[in-house]
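In: Okay, predicted coordinates and the sequence, questions at the end:
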Amino acid sequence: MHKLFRMAKSILHHDVEVEDAIGETICKAYSRLDSLRSLESFKPWVMKILINEYYGTLTYDLKLRMEEQIVIPLR
């Protein structure tokens, strides 16, 4: 669990975002346990879920920011 926290903290920096990312990662990992191939690959598997969660959040945030910057000219 410490390695998961350190990885999230190195990516996200803010404690609230770290806690959210870890919570989402644990929920997703639990719901996808059937896709885990072996117990030995658990740690890298969970880390990959965390990283994918970060990139998904980042992509969503960037889309929101871009939508906010779009200005529709008035005629």
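Out: Received it, and whenever you're ready, just let me know what you need. Numbers count the residues shown, from 1 in each chain.
In: contacts and neighbour counts: CA atoms only from here.
Out: Fine.
In: neighbours around Ala29, how many?
Out: Here the number of neighbours of Ala29 (other CA atoms under 10 Å) works out to 19.
In: Could you do Glu24 as well?
Out: 16.
In: That one and Gln69, how far apart?
Out: Per CA to CA, to the nearest Å, Glu24 is found 29 Å from Gln69.
In: List the contacts of the spatially most central residue of the chain.
Out: Centroid check for the chain by CA atoms, centre = their mean gives Glu53 as the closest residue, at 2.1 Å. For Glu53, the contact set (CA atoms under 8 Å, 6 or more residues apart in numbering) comprises 21, 24-25.
In: Is it within a helix or a strand, and which one?
Out: Under the criterion of DSSP states H and E, Glu53 resides in helix 42-69.
In: Next, the buried residues of that helix.
Out: Across helix 42-69, burial judged by 16 or more other CA atoms under 10 Å covers 45-47, 49-51, 53-54.
In: Second structure follows, compare the two:
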Amino acid sequence: MPGFFKKRDASKKKAFLAQVEPIKNKLYRTAFLYVKNKHDATDIVQETMFKAYQNYENVRSIEAFNTWITKILIHSALDFIRKQKRLVIHEEIDEAPFIHSELSTEVVNHLALKEALETLDYETRTAIILRYYYDFKIKDIAETLNTPEGM
């Protein structure tokens, strides 16, 4: 089945960038959730963009693009982690005085959630990130992780 994005190089580049622009920060944050390092996350996003651009004409529809590129990103992040075979060093959070107690409670909750996510295996963590961060449907999560929907 021919891809949705059969175009000449100039228009392919323009179409690709138009699809990536609204989600590039979300892709970076997702990569960072896996590797906990700004430089490594940037490298993973760049590798994802390269792989996605090379295979852009294989995307079946505009609607499938976000799921497709997120799947590439997750596989790139997991490959990176496997290659590193080292403990991920957490970047320190800049400490700043908090004026509002509500804000500090929010930060504490955010850190607790982040810490809880780190205790999960990669597949479970990925499923949670895709469901609650990207708002993926169960079907799309199962497809991304190559698992049955009920697992």
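Out: Cool, the structure landed. Keep in mind that what you see is a predicted model, and the values were worked out from it rather than measured.
In: Tell me how the two chains score on TM-score.
Out: The pair, once superposed, lands on a TM-score of 0.75 when counted by TM-score structural alignment, normalised by the length of structure 1; 63 aligned residues with a CA RMSD of 1.3 Å.
In: Sort out for me which of the contacts of Glu53 of structure 1 are in strands.
Out: Assigned to strands by DSSP state E, none of those qualify.
In: Between those, which sits nearest Asp61 of structure 1?
Out: Distance to Asp61 of structure 1 across those (CA to CA) is lowest for Ala21, with 14.0 Å.
In: What is the equivalent residue in structure 2 for that closest one?
Out: The pairwise alignment with structure 2 assigns Ala21 of structure 1 to Ile44, based on TM-score structural alignment.
In: Return the residues in contact with its match.
Out: 31, 73, 76-77, 80.
In: again, only this time at 7 Å
Out: 31, 76-77 (CA atoms under 7 Å, 6 or more residues apart in numbering).
In: What of Leu27 of structure 2?
Out: Val45.
In: What residue in structure 1 is paired with it?
Out: Per TM-score structural alignment, Leu27 of structure 2 is aligned with Leu4.
In: swap in Ala64 of structure 2?
Out: Aligned by TM-score structural alignment, Ala64 of structure 2 pairs with Ser41 of structure 1.
In: Could you say which helix or strand holds the residue lying closest to Val46 of structure 1 once chain neighbours are set aside?
Out: Among residues not flanking Val46 of structure 1 along the chain, Ala29 sits closest, at 6.5 Å (CA to CA, 6 or more residues apart in numbering). Ala29 of structure 1 is part of helix 15-31 when elements are defined by DSSP H and E.
In: Now for Thr9 of structure 1: which residues touch it?
Out: Check again: residue 9 of structure 1 is Lys, not Thr. Val18.
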